[in-house]
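Peer 1: Show me how the following folds:
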Amino acid sequence: MDLSHPDKLLWPEAGVTKQGLLDHYAAVWPRMERFVVNRPLALLRAPDGIAGKQRFFQKHASPGMHEAIVKMADPEDGEELLYIKDFNGIAALVQIGVVEIHIWGCTIDAIDTPDQIVFDLDPDEGLDMNDVLAATLDVRRRLDELGLPNVVKTSGGKGFHVIVPLKPKADWKTVKTFAHDFAEAMEQSDPDKYTATLSKKARTGRIFIDYLRNARGSTTVAPYSSRAKPNATVSMPVTWPEVENGVGPADFSIGGKPLEKALKTADPWADFNKLRKALRG
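Peer 2: Model prediction:
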C-alpha cells in the first residue's frame, strides 16, 4: 500500500519519517514476520510523531483502519482483537502512526496456550549498565539450570528481554505461575539486586524481574519493533556473546550502523522454533 504523507517526521530528533519506518520494517521483515503475524496486537500510536500531543495505546479497531489490520473476537469474552497477516498489515500500521508494536505471547489459533515466556529486566534509575548485563546473564544461567531454552533481545530502552520459546501446551495460569515463581526465586536468592514486586519503592536500587508479561492479554514489544524513544531505538534480537561483550539495551536504532551491520550477520534467533520446549506444570 502507498503511504500518505511519507515525509511526516515520527521521530523529529532522529529525523525518522513514516517512510523511514516502513523501510526499516521492509529490511527486518524476513526475520520479524514469524513473531508478529497472526498474533493479537496492542499498538502504541503517535499520529503526530512521538513529540506530538496524540500518543495512545490501542487494542481495538477504530474507524478508517485499513482492511490489512484484521479484527477477530476473543473466544473467551468476545472482546475485539487486532492482528495482521502479512507485510501489508505492517504498512497499514505505519500508515496510522504506530510507533510500537506489542504482541501477545500466543497466536490467534492457540490463544489459550502461550508459546513463549518473557522476562523483562527493568532496572531502577541510576543502576550501572554492568548490573543490567549481569542480571540478564543470571536469568540465562538459571534457565539453563532448569533445562529451558532461552534467547535475548534488547528492549530499546533500559533493559533486556529474555524469552523462553515454548511449545504451546501449558495454559496461561501455569506459565504465569512459573514466571512469578522464577522471578521470586531470584529476589529471594539476591534481595539486594532483584525484586519481583512492581512498586517503585521495591525497585529502589534493584532490577525488577518483570514476569507480568505472561498473563493472558498482556503484551511485550515485538522483536524488531521501533520504540517511542527520541533516538528511534529498536527492540533487537542479539546473541548471548553480544550480551557478554557489553551490548547496550538502546544500541540499535532505525537507520543506524549497528542495526545495519546486524542484519548482514546470521540471524541470532534463527533456531527459535526449533528450540521450543513444553513447560511442565
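Peer 1: C-alpha only now, for contacts and for neighbours.
Peer 2: OK.
Peer 1: measure the most centrally placed residue in the chain to residue 44 for me?
Peer 2: Among the residues of the chain, the one closest to the centroid is residue 221, at 2.5 Å (Cα atoms, centre = their mean). Applying Cα to Cα, to the nearest Å, the value for residue 221 to residue 44 is 10 Å.
Peer 1: So for these two, which residues contact both of them?
Peer 2: 100, 101, 102 (Cα atoms under 8 Å, 6 or more residues apart in numbering).
Peer 1: Which residues are in contact with residue 14?
Peer 2: By Cα under 8 Å, 6+ apart, the contact set of residue 14 is 230, 231, 232.
Peer 1: Closest one of these to residue 172?
Peer 2: Lowest distance from residue 172 to the contacts of residue 14 (Cα to Cα) belongs to residue 232, with 32.5 Å.
Peer 1: For the protein, which segments count as strands?
Peer 2: 9-11, 16-17, 41-45, 56-58, 69-73, 80-84, 98-103, 116-123, 151-154, 160-165, 194-195, 207-210, 220-221, 237-238 (DSSP state E).
Peer 1: Could you export those as CSV, including distance to residue 23?
Peer 2: Shown next, in CSV, are those (distance: least, Cα to Cα, whole Å):
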stretch, distance to residue 23
strand 9-11, 13
strand 16-17, 10
strand 41-45, 18
strand 56-58, 23
strand 69-73, 19
strand 80-84, 18
strand 98-103, 13
strand 116-123, 28
strand 151-154, 20
strand 160-165, 25
strand 194-195, 39
strand 207-210, 32
strand 220-221, 19
strand 237-238, 18
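Peer 1: of all those, which lies closest to residue 2?
Peer 2: Nearest to residue 2, of all the strands of the chain, is strand 16-17, at 14.2 Å by Cα to Cα.
Peer 1: Excluding its own residues, what touches stretch 97-108? List them.
Peer 2: With Cα under 8 Å, 6+ apart as the test, stretch 97-108 has contacts from 10, 18, 36, 38-50, 112-117, 168, 214, 216-222, 225-228.
Peer 1: now stretch 222-240
Peer 2: Residues contacting stretch 222-240 (Cα under 8 Å, 6+ apart): 11-14, 16, 21, 25, 28, 32, 35-36, 50, 99-103, 151-157, 221, 250-254, 268-269.
Peer 1: Stretch 134-144 now?
Peer 2: 121, 149, 150, 160, 162, 207, 243, 244.
Peer 1: who touches residue 17 in this structure?
Peer 2: 6, 7, 8, 9, 10, 11.
Peer 1: The residue lying closest to residue 273 once chain neighbours are set aside: neighbouring residues, count only.
Peer 2: When the adjacent residues along the chain are set aside, residue 273 lies closest to residue 165, with 7.1 Å between them (Cα to Cα, 6 or more residues apart in numbering). Applying other Cα atoms under 10 Å, we find 25 residues neighbouring residue 165.
Peer 1: Following up with a second sequence; could you model it the same way so I can compare the two?
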Amino acid sequence: MAQSPAVELEVRGRTVRVSSPDRVVFPDRGITKLDVVEYFLAVGDGVLGALLDRPTTLERWPKGVFEGARMATRQDSSGDAFYQKRVPQGAPGYVETSRIAFPSGRTADEVAPTELAVVAWAANLGTLTFHPWPVVRDDVDRPDQVRIDLDPQPGTDFADAARVAPHVRELLAEHGLEGTPKTSGGRGLHVFVPIEPAWTFVEARRATIAFGRELERRLPEQVTMRWWKEERGRKIFVDYNQMARDRTIASAYSIRSNPRATVSAPLTWDEVADAHPDDFDVTTMPARFADVGDLFAPLVAHAAPRYRIDSLLELADRQERDDGHGDLPYPPEYPKMPGEPKRVQPSKDRDRPR
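Peer 2: Got it, this is the predicted structure:
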C-alpha cells in the first residue's frame, strides 16, 4: 500500500509536517498518527504546561503499538520502541534543549519544550509518552515537584490505589502541602506537589521516603515501602525512587502504549474514588479537557503557590532518630550512594539473619 502524503499543520505560528498521517498507531482502535498529533493539539495547553521548560525523555513508538511490540533495553536495542534521552539529529531550530547529568556523570542535551509545536513535532516522530524531569532547565539540580507514585502490586489495581489516595491527601495537608492527582494511564495513581526549588534530588527523595513510611505506618495492610518486589505483597508500593535523579514519570496528558490508547488524566480529588483508567483515552480526553480545563495547571513551571518540604524533612529526621530508619536502596543503575543500605535482594543476601 502506498504511503499517504504528508500533511502540514499550523501550530501557533509554526508549520509542523506530519509524515504518513494515515499510518495506524493503535490497531485495536483504528487511531492513526494524525489522530495522535491532533489529540495533543486538542489538549495543547495542558500537555505543554506539563512539559514547559522541563528536560523531557521521549518514549517513541514509530511502528505503532501492535501485538508483540516491545521496548528496546540497554541489553537489547532491537526493540520496536525506545526512549530518546538526547535531542534527535535534525531537530528544527525551535526545539530547545536542556543539559542534564545522569547518575553515571555523563551528560545529555534533552528536549525541553517551550511551545506546542515541539509536542507536535515529537508526536510525528512516534512519541506517545513524554517523560519530563521534575526540574526546569534553568535549574536542573533542584526539583520543583515532589511526585508520589502509588504503584499497585500483583493482586491489586487502580481501585486499591484510589482507596489510599484520601490518606495521601490528608497526610500532605498535615505537612502544609497540596497535591494534584492523575491516573498513570495504567493501573497506578500519581500525586504531584509543586515545591520551591530549594532542595536537591537527595533531599526531595528523602522527603518522599519519609512521607511513604508514614503512610505505610498508618496503612500497614495497604501500603508498602519495600524496594524488593519479593517483599511487597498485595499492596500499593510508594515508589520513592521516582524522585531519584533521572527517574521520570509519564506526564499529564501523555498517551500510554496499550491497545486502548489510554492517557494520563488529571483528576479532582472528588473524582478519584470513582475513576477508572479506561475512562480516559485519546478519543475521550479532548472533550473532557474542553469541559474541565487543565486540572494540572498548578504544576506548570513557575506557577504559584509552591510549597516547602521542611516539615517532611523534619519527619525524616524523627524517623531516623526514633525508629532507626535511614536511607533505602537506589535504582540499580546508580553508583553506591552515601548512607545507602546494601543493594542486595533479600532472598540472595547471605548475611541476612534467617
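Peer 1: Mind checking the TM-score on these two?
Peer 2: Once superposed, chain against chain, the TM-score is 0.91 (TM-score structural alignment, normalised by the length of structure 1); 279 aligned residues with a Cα RMSD of 2.0 Å.
Peer 1: on that earlier part again, make a ChimeraX selection of whichever of the contacts of stretch 222-240 of structure 1 turn out to be buried.
Peer 2: Buried residues within these, by 16 or more other Cα atoms under 10 Å, are selected in ChimeraX with:
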select :11,12,14,16,21,25,28,32,35,36,50,99,100,101,102,103,151,152,153,154,155,156,157,221,250,251,252,253,254,268,269
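Peer 1: hang on, the earlier thing: including neighbour count and distance to residue 128 of structure 1, could the contacts of stretch 134-144 of structure 1 go into TSV?
Peer 2: TSV is the format used below for those (neighbours: other Cα atoms under 10 Å; distance: Cα to Cα, whole Å):
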residue	neighbour count	distance to residue 128 of structure 1
121	24	13
149	17	27
150	23	24
160	28	14
162	23	19
207	28	11
243	20	15
244	13	15
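Peer 1: farthest-separated two in those?
Peer 2: 149 and 207 (22.2 Å).
Peer 1: Can you tell me what residue 308 of structure 2 aligns to in structure 1?
Peer 2: Counting by TM-score structural alignment, residue 308 of structure 2 corresponds to residue 278 in structure 1.
Peer 1: Repeat that for residue 81 of structure 2.
Peer 2: Using TM-score structural alignment, residue 81 of structure 2 lines up with residue 55 in structure 1.
Peer 1: show me what contacts that match?
Peer 2: Contacts for residue 55 of structure 1 (Cα under 8 Å, 6+ apart) come out as 44, 45, 46, 47.
Peer 1: For the last one, which non-adjacent residue is spatially closest?
Peer 2: This points to residue 47 of structure 1. In space, residue 47 of structure 1 is closest to residue 97, 4.4 Å off (Cα to Cα, 6+ apart).
Peer 1: That neighbour pairs with which position in structure 2?
Peer 2: With TM-score structural alignment as the criterion, residue 97 of structure 1 matches residue 126.
Peer 1: now residue 109 of structure 1
Peer 2: Checking TM-score structural alignment: residue 109 of structure 1 goes with residue 138.
Peer 1: nearest residue to the aligned partner of residue 216 of structure 1 in structure 2 other than its sequence neighbours?
Peer 2: Residue pairing (TM-score structural alignment): residue 216 of structure 1 is matched to residue 245 of structure 2. Spatially, and ignoring its direct neighbours in sequence, residue 245 of structure 2 is nearest to residue 201 (6.1 Å; Cα to Cα, 6+ apart).
Peer 1: So what's the residue count around the one you found?
Peer 2: So residue 201 of structure 2, with other Cα under 10 Å, has 20 neighbours.
Peer 1: go on, residue 249 of structure 2?
Peer 2: Counted with other Cα under 10 Å, residues neighbouring residue 249 of structure 2 total 19.
Peer 1: Might you report the residue contacts of residue 185 of structure 2?
Peer 2: Counted by Cα under 8 Å, 6+ apart, residue 185 of structure 2 has contacts 255, 256, 262, 263, 264, 265, 277, 278, 280.
Peer 1: who wins for neighbours among those?
Peer 2: residue 263 (31 neighbours).
Peer 1: That one -> structure 1?
Peer 2: For residue 263 of structure 2, the aligned position in structure 1 is residue 234, judged by TM-score structural alignment.
Peer 1: from the contacts of residue 17 of structure 1, which is closest to residue 69 of structure 1?
Peer 2: Out of those, the member with the shortest distance to residue 69 of structure 1 (by Cα to Cα) is residue 6, at 19.1 Å.
Peer 1: Now which residue in structure 2 aligns to that closest one?
Peer 2: Match for residue 6 of structure 1 (TM-score structural alignment): residue 21.
Peer 1: One more: residue 19 of structure 1?
Peer 2: In structure 2, residue 19 of structure 1 lands on residue 34 (TM-score structural alignment).
Peer 1: Now that match. Nearest residue, chain neighbours left out?
Peer 2: residue 21 (4.7 Å).
Peer 1: close enough to count as contact, the one you found and residue 31?
Peer 2: No: Residue 21 of structure 2 is not in contact with residue 31 according to Cα atoms under 8 Å; the separation is 10.4 Å.
Peer 1: pretty sure residue 183 of structure 1 contacts residue 212?
Peer 2: No: using Cα under 8 Å, residue 183 of structure 1 makes no contact with residue 212, being 10.0 Å away.
Peer 1: Ignoring the adjacent residues along the chain, who's closest to residue 146 of structure 2?
Peer 2: Spatial nearest neighbour of residue 146 of structure 2, chain neighbours left out: residue 193 (5.1 Å); criterion: Cα to Cα, 6+ apart.
Peer 1: shouldn't that neighbour be in contact with residue 179?
Peer 2: Yes: assessed by Cα under 8 Å, residue 193 of structure 2 is found in contact with residue 179 at 4.4 Å.
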